[in-house]
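**Student:** Sequence first, then the predicted structure, then my questions.
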Amino acid sequence: MRKIKIFAFVPFVIGAAIVSVAFINCKSGAKTSHSDNLKFDGKGFALVELFTSEGCSSCPPADELVAKVQKEVGDKPVYILAYHVDYWNRLGWKDIFSSADYSKRQNEYARWLNLSQVYTPQIVVNGKTEFVGSQEERLRNAIKSSLQGSDSVQLNLSVTISANNTASVQYKVEGNAENARSVISLALVQKQAVVKVERGENGGRTLAHAQIVRNLQTMPLNKNNGSATIALPARVEAREWEVIGFVQKTSNGAVLAASKSLVKVSADVGQQDKNVQ
């Protein structure tokens, strides 16, 4: 149990210091409004990827932070993805949104960013910078810096829902996306959920989630336009969903472009999980 905790946070020697800094930043950030930090005065974009888990007691502040930022960004080109990793499941509570694919993706970032191990909560912005997911100032500064960038590559998406509850996604890439060394990823995102956690480090708590990745498909970018079909998960109530797509270099993880398209799930998708409100 202790070994998993050490693995899931940061190296033991510096772990306590980083977590302390994260809590200090969150506490001080709550005193003032930071909406100006999200001003869109450039041609860039920000893809924010959070790695989190319902089994991690340090993750709820990060979940709350990305939900807060999501409400503030409005129509700005800020795209938030919350991946629920599965390596915390062994501690007594299985996160219903978790997937080994998301843990694999986090380990891929560890390789790209030369990290010795993974931890939660972790945020990666545009595939280039990472930090503890509850650090509000660092997140806002990373978003602001990304929005001031350029848009040499653009991605356009359109999504339609078929009768068999699948999402058909059409994509088009404009600009120099270095196709031979890039991939396109399409994430089906559930906008929100509330879960009563019965066991584990968050046992007895009711947790609110935002921007939950429920399906992630990655394909080689062989040409600048194409399509993909994404199956909608079963046993969820009707609510607003969206598809977020992004183009990424396979050599270093840098994200070249991102976009999103809102979709609506029909009311007969199915029944929700008993723990999800």
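**Tutor:** Now that the structure is in, tell me what you want to look at.

**Student:** From here on, just use CA atoms for contacts and neighbour counts.
**Tutor:** Noted.

**Student:** what's the helix or strand for residue 139?
**Tutor:** Taking DSSP states H and E as the criterion, residue 139 maps to helix 136-147.

**Student:** other SSEs contacting that helix?
**Tutor:** Here helix 136-147 touches helix 12-29, strand 46-52, going by 3 or more C-alpha pairs under 8 Å, 6 or more residues apart in numbering; DSSP states H and E.

**Student:** so which of the ones you listed is the most packed in?
**Tutor:** strand 46-52 (a mean of 26; mean count of other C-alpha atoms under 10 Å).

**Student:** quick one: contacts of the helix or strand following that one?
**Tutor:** Next along the chain after strand 46-52, taking DSSP H and E as the criterion, comes helix 60-73. With contact meaning C-alpha atoms under 8 Å, 6 or more residues apart in numbering, helix 60-73 is reached by 35, 38, 52, 54, 80, 121, 133-136, 207-211.

**Student:** go on, stretch 137-157?
**Tutor:** Contacts of stretch 137-157 (C-alpha under 8 Å, 6+ apart): 25-26, 29, 34, 37-46, 77-78, 125-126, 131, 133, 169-177, 245-247, 256-261.

**Student:** So which of these belong to helices?
**Tutor:** Among the contacts of stretch 137-157, the members falling in helices (DSSP state H) are 25, 26, 29.

**Student:** ok, so of those residues, who is nearest residue 193?
**Tutor:** residue 26 (22.6 Å; C-alpha to C-alpha).

**Student:** Next up, the contacts around the closest one.
**Tutor:** Counting by C-alpha under 8 Å, 6+ apart, residue 26 has contacts 134, 135, 136, 137.

**Student:** Of the ones in helices among the contacts of stretch 137-157, just say which sits nearest to residue 203.
**Tutor:** Comparing the ones in helices among the contacts of stretch 137-157 against residue 203 with C-alpha to C-alpha places residue 26 closest, at 22.9 Å.

**Student:** what about versus this one:
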Amino acid sequence: MSSFKIFIIAASLGFAAMITEAFIVIKDKDTLKVKTEADKGFAVVELFTSEGCSSCPPADALVARVQKETAGKPVYILAYHVDYWNRLGWKDVFSDAAYSARQQQYARWLNLSSVYTPQAVVNGRKEFVGSENGTLHEAIGSDLQRSSKTELSLNGLRENDGKAELQYQASGTPANAALVVALIEKNATTRVERGENGGRTLSHVQIVRKLQNVNLAGHNSGNVSIALPAGFNADGYEVIAFVQNTSNGEITAAARSGFSSAMSTKAK
């Protein structure tokens, strides 16, 4: 076989390999199944939702899928049930005015004229409609490759006299940093009787049940105590905490801990 023919065959095989690789990346873009050498960063996904909003169930279902797809990865999902839909016929049992206030704070940080549901915010820097599948996957994939100098670890999470207690240790925190600590109920189901979703049974994941802010102010280690809700079951809950710049909302580190394990977790 001539050297020219060999060159043509080799070039064709190389081109075919490039096409195949590109196809795999495009095919898996919306499922985060593309394997990388190592995740450099993390993604905190905050979803603002409500059982009274007919547009919210698709967003709730999306974050549930992402939760499964990203198991074992540094992806932290928090679902805040806002309270401003309650006046329209159905009171969301998971809603809290504090979560609506947090969404309003994001409107100020991100220079938005109004808030809405479902709204997703990733790492405090990018917001979009919470049911946008491609946008959410793209934001998560991008931030998993974005390194940070801040580190956070959680230790010793335990239930004690109706409270969750844990220790935290942070380093490389930005100026004006706060530690946001969320008590998360992993999943729940509600039969909605009235309102826009009346007659539907809704499933939820990663529901924020309690939220606490700790002003680090140069003190990058300490203890946190959070009151536990009625009916608390350690197996159904976890704690997610993250470091946030209170000047612009950017999240620079995150970690999680379960009640069933004495091991600490650490993430950049």
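**Tutor:** Structure received. The structure displayed is predicted, hence computed values, not measured ones.

**Student:** And the TM-score between them?
**Tutor:** The TM-score (TM-score structural alignment, normalised by the length of the second structure) is 0.83; 235 aligned residues with a C-alpha RMSD of 2.1 Å.

**Student:** could you flag which of the contacts of stretch 137-157 of the first structure are buried?
**Tutor:** 25-26, 38, 40, 44-46, 77-78, 125-126, 131, 133, 169, 171, 173, 177, 245-247, 256-261 (16 or more other C-alpha atoms under 10 Å).

**Student:** Neighbours of residue 144 of the first structure, how many?
**Tutor:** Residue 144 of the first structure has 22 neighbours, counted by other C-alpha atoms under 10 Å.

**Student:** Name the nearest residue to the equivalent of residue 58 of the first structure over in the second structure, sequence neighbours excluded.
**Tutor:** When the second structure is aligned by TM-score structural alignment, residue 58 of the first structure is paired with residue 55. Distance criterion C-alpha to C-alpha, 6 or more residues apart in numbering; nearest residue to residue 55 of the second structure, sequence neighbours excluded, is residue 118 at 6.8 Å.

**Student:** How about residue 166 of the second structure?
**Tutor:** Nearest to residue 166 of the second structure is residue 157, by C-alpha to C-alpha, 6+ apart, at 4.3 Å.

**Student:** distance from the strand or helix carrying the one you found to the first structure after superposition?
**Tutor:** Using DSSP H and E, the element containing residue 157 of the second structure is strand 151-160. With mean C-alpha distance after the TM-score superposition for the first structure, strand 151-160 of the second structure departs from the first structure by a mean of 2.0 Å once superposed.

**Student:** likewise stretch 180-191 of the second structure?
**Tutor:** Relative to the first structure, stretch 180-191 of the second structure is 0.3 Å off (mean C-alpha distance after the TM-score superposition for the first structure).

**Student:** Where does that stretch end up in the first structure?
**Tutor:** Going by TM-score structural alignment: stretch 180-191 of the second structure matches residues 185-196.

**Student:** In that stretch, which residues are buried?
**Tutor:** 185, 186, 187, 188, 189, 190, 191, 193, 195, 196.

**Student:** Over to stretch 218-230 of the first structure?
**Tutor:** For stretch 218-230 of the first structure, a neighbour-count test (16+ other C-alpha under 10 Å) marks 221, 229, 230 as buried.

**Student:** Quick one: map the last one onto the second structure.
**Tutor:** In the second structure, the residue equivalent to residue 230 of the first structure is residue 226, according to TM-score structural alignment.

**Student:** Need the three-state assignment for that match.
**Tutor:** strand (DSSP: H, G, I helix; E, B strand; the rest coil).

**Student:** which residues does the residue nearest to residue 166 of the second structure contact?
**Tutor:** Residue 157 of the second structure makes contact with 164, 165, 166, 167, 257, 258, 259, 262, according to C-alpha under 8 Å, 6+ apart.

**Student:** Shared with the first structure, which of the residues you listed?
**Tutor:** Of these, the contacts whose aligned counterparts also meet in the first structure (both residues aligned by TM-score structural alignment, their matches' C-alpha atoms under 8 Å) are 164, 165, 166, 259.

**Student:** want to throw those residues into JSON lines with distance to residue 234 of the second structure?
**Tutor:** As requested, these are exported to JSON lines (distance: C-alpha to C-alpha, whole Å):
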{"residue": "164", "distance to residue 234 of the second structure": "10"}
{"residue": "165", "distance to residue 234 of the second structure": "12"}
{"residue": "166", "distance to residue 234 of the second structure": "14"}
{"residue": "259", "distance to residue 234 of the second structure": "6"}
